[in-house]
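Peer 1: Curious how this folds, go ahead:
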Amino acid sequence: MEAPWIRICELAPHEGKRVTIKGWVYNKRSSGKIHFLQVRDGSGFIQAVMERSSVSEELFAAAKSLWLEASVEIEGTVRRDDRAPSGFELGVTDLRIVSNPTLEYPISKKEHGIDFLLDHRHLWLRSRRQRCIMAIRDRVILSCRNFLHSKGFMLVDSPILTGSIGEGADGLFELDYFDLGKAYLAQTGQLYLEAAAAAYGRVYCFGPTFRAEKSKTRRHLTEFWMIEPEAAFFEHRDNMALQEEMVSHLVKEVLEHHEKDLVFLERDVDALARAVDGPFHHITYDEAVKLLHKLGSDIPYGDDFGGDDETMLTQQFQRPVFVECYPKKVKAFYMKQHPEREDLVLCDDLLAPEGYGEIIGGSQREDDLDLLLSSIRAHNLPEESYSWYLDIRRYGSFPHSGFGMGIERAVAWICGLKHIREAIPWPRTIYRLNP
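Peer 2: This is a model prediction of the structure:
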């Protein structure tokens, strides 16, 4: 009887039975009488043990000839091994080589520089560390989607190509769009979501966004993925409550389903759990500037915070902290004016602890037509491009709020990564377009 093909993550119910595993050899060691083949199949890792006495000489010799990353089909008996990552090992009875490389695998056990690894990103993704990070990224995205759907949010896809500027002209990728003039790669789907919120109440989009800022920091990419909810009749406080609930939910989901991955990444799991154990902190922009001055920063009042400022702030808190109500002049044109101070807007940045900084930016949107039009003019934006956007205020204007969470920044914090480029499969920076 042919042994059934199963994935490594499905081993538990097959203890003591013969199965077939299909995957790649990511490491091996041998003695005269035994081969230890470390095999991965995308769902997990397992050690396949081939004893010389249990197979033919031809098969034992074939296993000896395997190069790293050879693709194989291995038949064997599932045996419990509590020391193994999967909790099991495979006693090999048969092996078929699907493809054996003719070249030595470029990524070896020795230390490699980051540029080398990024040049070989298509192969680097195969490593166990990268598998842990990508599995957590997948969980973060799934958790966000499930959470928003549980709260009654509808997915509404926003365009990648747009004629309207969302976050300011300095960070735009611009291109010629047939005979219609200039188009831009989307910085955000928010403006379109505001229109969708007027139709469906609670909506969100999820997709790639683009920023042409020539930034070299460990927190910036030129292409990143963002999840953006928008809710009708949500005001500033409602908006922050939703952010806190979503972030707490996704961190708890990662802790529940990926604790072993976090441990492999050497993440302080207890610190991560403490971060969502209790309400998040809240300080105003004014309070944040005063705190920074006490900590030794010389940031002028009225400036936006840089990475160093955010790092300094977040090191003072064990849990995420909301910084609220920034000066109008450093924020986007669409944010609602503070009811008590014309120089401020009703917005928030949610900063992750341990020095990770901003993971969410959100605001209540300006629903007053005259104030919004005045803001568009003050930012020297072309009114004709925003005629459709102003219609949202002309026909049944309503209070509404939303936010955007950068998936990579959230993943970098949750995984404890030093640089955001590991939090996305194919990082795009000002110096990197390949692979």
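
Peer 1: only C-alpha atoms for contact and neighbour calcs from this point on.
Peer 2: Noted.

Peer 1: ok, so what distance separates residue 150 from residue 243?
Peer 2: 14 Å (C-alpha to C-alpha, to the nearest Å).

Peer 1: Actually, residue 369.
Peer 2: Distance from residue 369 to residue 243, by C-alpha to C-alpha: 27 Å.

Peer 1: And the two? Which one has more around it.
Peer 2: When residue 369 and residue 243 are compared for neighbours, residue 243 comes out ahead with 21 against 15, by other C-alpha atoms under 10 Å.

Peer 1: so where does that one fall, helix or strand?
Peer 2: If you go by DSSP states H and E, residue 243 is part of helix 236-257.

Peer 1: Give me the contact list for that helix.
Peer 2: 136, 139-140, 143-144, 147-148, 269, 272-273, 276, 280, 346-348, 362-364, 401-403, 414 (C-alpha atoms under 8 Å, 6 or more residues apart in numbering).

Peer 1: Mind checking which of the residues you listed are buried?
Peer 2: 136, 139-140, 143-144, 147-148, 269, 272, 276, 280, 346-348, 362-364, 401-403, 414 (16 or more other C-alpha atoms under 10 Å).

Peer 1: Which helix or which strand is home to residue 98?
Peer 2: With DSSP H and E as criterion, residue 98 is part of strand 88-99.

Peer 1: what's that strand packed up against?
Peer 2: Judged by 3 or more C-alpha pairs under 8 Å, 6 or more residues apart in numbering; DSSP states H and E, the packing partners of strand 88-99 are strand 45-51, helix 57-64, strand 71-80.

Peer 1: Here is a second sequence; please produce its structure as well for comparison:
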Amino acid sequence: MKTTINQVSGHVGQEVTIGAWLGNKRSSGKIAFLQLRDGSGFIQGVVVKSDVGEDIFQKAKSLTQESSVFVTGIVKEDERSPFGYELEVKDLKVIHESVDYPITPKEHGTEFLMDHRHLWLRSNRQHAVMKIRNEIIRATYEFFNTNGFVKVDPPILTGSAPEGTSELFHTKYFDEDAYLSQSGQLYMEAAAMALGKVFSFGPTFRAEKSKTRRHLIEFWMIEPEMAFYEFEDNLVVQEEYVSFIVQSVLKNCRLELTRLGRDTSVLETIKAPFPRVHYDDAIKFLHEKGFTDIKWGDDLGAPHETAIAESYDKPVFITHYPTAIKPFYMQPDPEREDVVLCADLIAPEGYGEIIGGSERIHDLDLLKQRLDQHQLDPEAYKWYTELRQYGSVPHSGFGLGLERTVAWLSGVEHVRESIPFPRLLNRLYP
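Peer 2: So this is what the prediction gives:
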């Protein structure tokens, strides 16, 4: 009976055949231990010479790393294994012999591993990170579908930019200028006016020349937008969504978290509601902590965000940033025009901002005024202003960066491990 490693729990005591690759092996004169993987999981195959005979035992002993095989054996429960099962091998057929596999069990430098990312993905660690990424995506669809959102796909090629064009990739769209999207938000606002509550999930691009562990050139964003939702409503959706994906990862990726050595106790506490810190109070707090370089009106950098986050065991909202440092579309606080109704959600443990969101301007005259202040072409945004001309309503939305969230939940240090093929400032290969 053919099966996969993640299904062997249903075949204890039965003989099964699994198509797999050899990750590693060790052997003595009478027994060989094969570390096998098939994409769905990892299992140890035990080959006993007296059970299989000389030919199969020698075949097992001579297997090279990453050779592909069909392994037939009896599924046994094994309390010593983190997976809980092992395979008592009865037969072994080599599909393809791998020669001189470059990523050996020894230590390799980061650049070497990045050059071989197409193969590095096969490792236990990278497999675990990708499974956690997949679970976050699965849970995202479950959360929004369950809560009445409609998935809408905004364009990747755009003629304008929600936050200016300084960090966008420019291209020619026949005889027009175009840009790779840095956010689908503006289009999602249009979709929300048609469908009420919507979300998108897709790639975004930022030509920011940054080399920090938190930045990628190409990354994936989940961007919900909601008609008739005001600022506080927006924060509630964010904290409920983040709580849901964290608990889903804890429930469905326990083995992967263990393999990564992740301290799950710090994730167990991630449940709504989350604390809120006004930007004014954040600046005061930072001054008290010795960050004398920052003044009111400055944007917060990574060290500032980390210092604030360290005071909490949950993600924390920093709200009401100065109007002058935020994009044109954010709704001013009705009681203070110098700040806007926005919030960044900062993850614990130094992982930084994972969500940026705000209530959007819904007054036509104010939006035109803000476009003028930001020196943006009103013709390019004509369709966007028309959303305020025909049945405008209060509305809000946010964007969650998938890779930073994956890095946080996985406990990996750098976002380059949280996406299958990272695009970094100096990396377009493989």
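
Peer 1: Can you give the structural similarity as a TM-score?
Peer 2: Superposed pair, TM-score by TM-score structural alignment, normalised by the length of structure 2: 0.98. Supporting alignment: 429 aligned residues with a C-alpha RMSD of 1.0 Å.

Peer 1: returning to that earlier point: which bit of structure 2 covers the strand holding residue 98 of structure 1?
Peer 2: The aligned range for strand 88-99 of structure 1 in structure 2 is 85-96, by TM-score structural alignment.

Peer 1: What residues sit buried inside the matching stretch?
Peer 2: Buried, per 16+ other C-alpha under 10 Å, within stretch 85-96 of structure 2: 85-92, 94.

Peer 1: Could you save these as JSON lines and add columns showing distance to residue 336 of structure 2?
Peer 2: Shown next, in JSON lines, are the buried residues of stretch 85-96 of structure 2 (distance: C-alpha to C-alpha, whole Å):
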{"residue": "85", "distance to residue 336 of structure 2": "62"}
{"residue": "86", "distance to residue 336 of structure 2": "64"}
{"residue": "87", "distance to residue 336 of structure 2": "67"}
{"residue": "88", "distance to residue 336 of structure 2": "70"}
{"residue": "89", "distance to residue 336 of structure 2": "71"}
{"residue": "90", "distance to residue 336 of structure 2": "75"}
{"residue": "91", "distance to residue 336 of structure 2": "74"}
{"residue": "92", "distance to residue 336 of structure 2": "73"}
{"residue": "94", "distance to residue 336 of structure 2": "71"}
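
Peer 1: Closest to residue 113 of structure 2 out of those?
Peer 2: residue 94 (27.0 Å; C-alpha to C-alpha).

Peer 1: Make sure the closest one is actually in contact with residue 68.
Peer 2: Yes. Using C-alpha atoms under 8 Å, residue 94 of structure 2 is in contact with residue 68, at 6.2 Å.

Peer 1: Just the ones in strands from the contacts of helix 236-257 of structure 1, please.
Peer 2: 347-348, 362-364, 401-403 (DSSP state E).

Peer 1: Show the contacting residues for the nearest residue to residue 53 of structure 1 once chain neighbours are set aside.
Peer 2: Spatial nearest neighbour of residue 53 of structure 1, excluding adjacent residues (C-alpha to C-alpha, 6 or more residues apart in numbering): residue 33 at 7.6 Å. When contacts are counted by C-alpha under 8 Å, 6+ apart, residue 33 of structure 1 touches 51-53.

Peer 1: Just tell me what residue 33 of structure 1 corresponds to in structure 2.
Peer 2: Aligning on TM-score structural alignment places residue 33 of structure 1 opposite residue 30 in structure 2.

Peer 1: gap between its match and residue 87 of structure 2?
Peer 2: 17 Å.

Peer 1: for residue 249 of structure 2, same thing?
Peer 2: For residue 249 of structure 2, the distance to residue 87 of structure 2 - C-alpha to C-alpha - is 27 Å.

Peer 1: got it, and residue 248 of structure 2?
Peer 2: Remark: distance between residue 248 of structure 2 and residue 87 of structure 2 (C-alpha to C-alpha) = 29 Å.

Peer 1: again with residue 302 of structure 2
Peer 2: Counting by C-alpha to C-alpha - residue 302 of structure 2 and residue 87 of structure 2 are separated by 47 Å.

Peer 1: what's the answer for residue 254 of structure 2, then?
Peer 2: Relative to residue 87 of structure 2, residue 254 of structure 2 is positioned 22 Å away (C-alpha to C-alpha).

Peer 1: what's the answer for residue 334 of structure 2, then?
Peer 2: 66 Å.

Peer 1: repeat for residue 20 of structure 2
Peer 2: 12 Å.

Peer 1: and what of residue 119 of structure 2?
Peer 2: Distance from residue 119 of structure 2 to residue 87 of structure 2, by C-alpha to C-alpha: 25 Å.

Peer 1: do the same with residue 38 of structure 2
Peer 2: Separation of residue 38 of structure 2 from residue 87 of structure 2 (C-alpha to C-alpha) stands at 13 Å.

Peer 1: what ranges do the helices span in the stretch 251-400 of structure 2?
Peer 2: Here the stretch 251-400 of structure 2 has its helices, by DSSP state H, counting those that start in this stretch, at 254-259, 265-268, 279-288, 302-309, 364-373, 382-389.

Peer 1: Show the contacting residues for residue 170 of structure 2.
Peer 2: 177-180.

Peer 1: which ones are touching the equivalent of residue 341 of structure 1 over in structure 2?
Peer 2: Counting by TM-score structural alignment, residue 341 of structure 1 lines up with residue 336 in structure 2. Residue 336 of structure 2 makes no contacts at all, as judged by C-alpha under 8 Å, 6+ apart.

Peer 1: Could you report the distance from the corresponding residue of structure 2 for residue 285 of structure 1 to residue 247 of structure 2?
Peer 2: Using TM-score structural alignment, the partner of residue 285 of structure 1 in structure 2 is residue 279. Taking C-alpha to C-alpha as the measure, residue 279 of structure 2 falls 29 Å from residue 247 of structure 2.

Peer 1: Those two - which one has more neighbours?
Peer 2: Between residue 279 of structure 2 and residue 247, counted using other C-alpha under 10 Å, residue 279 has the larger neighbour count: 21 against 18.
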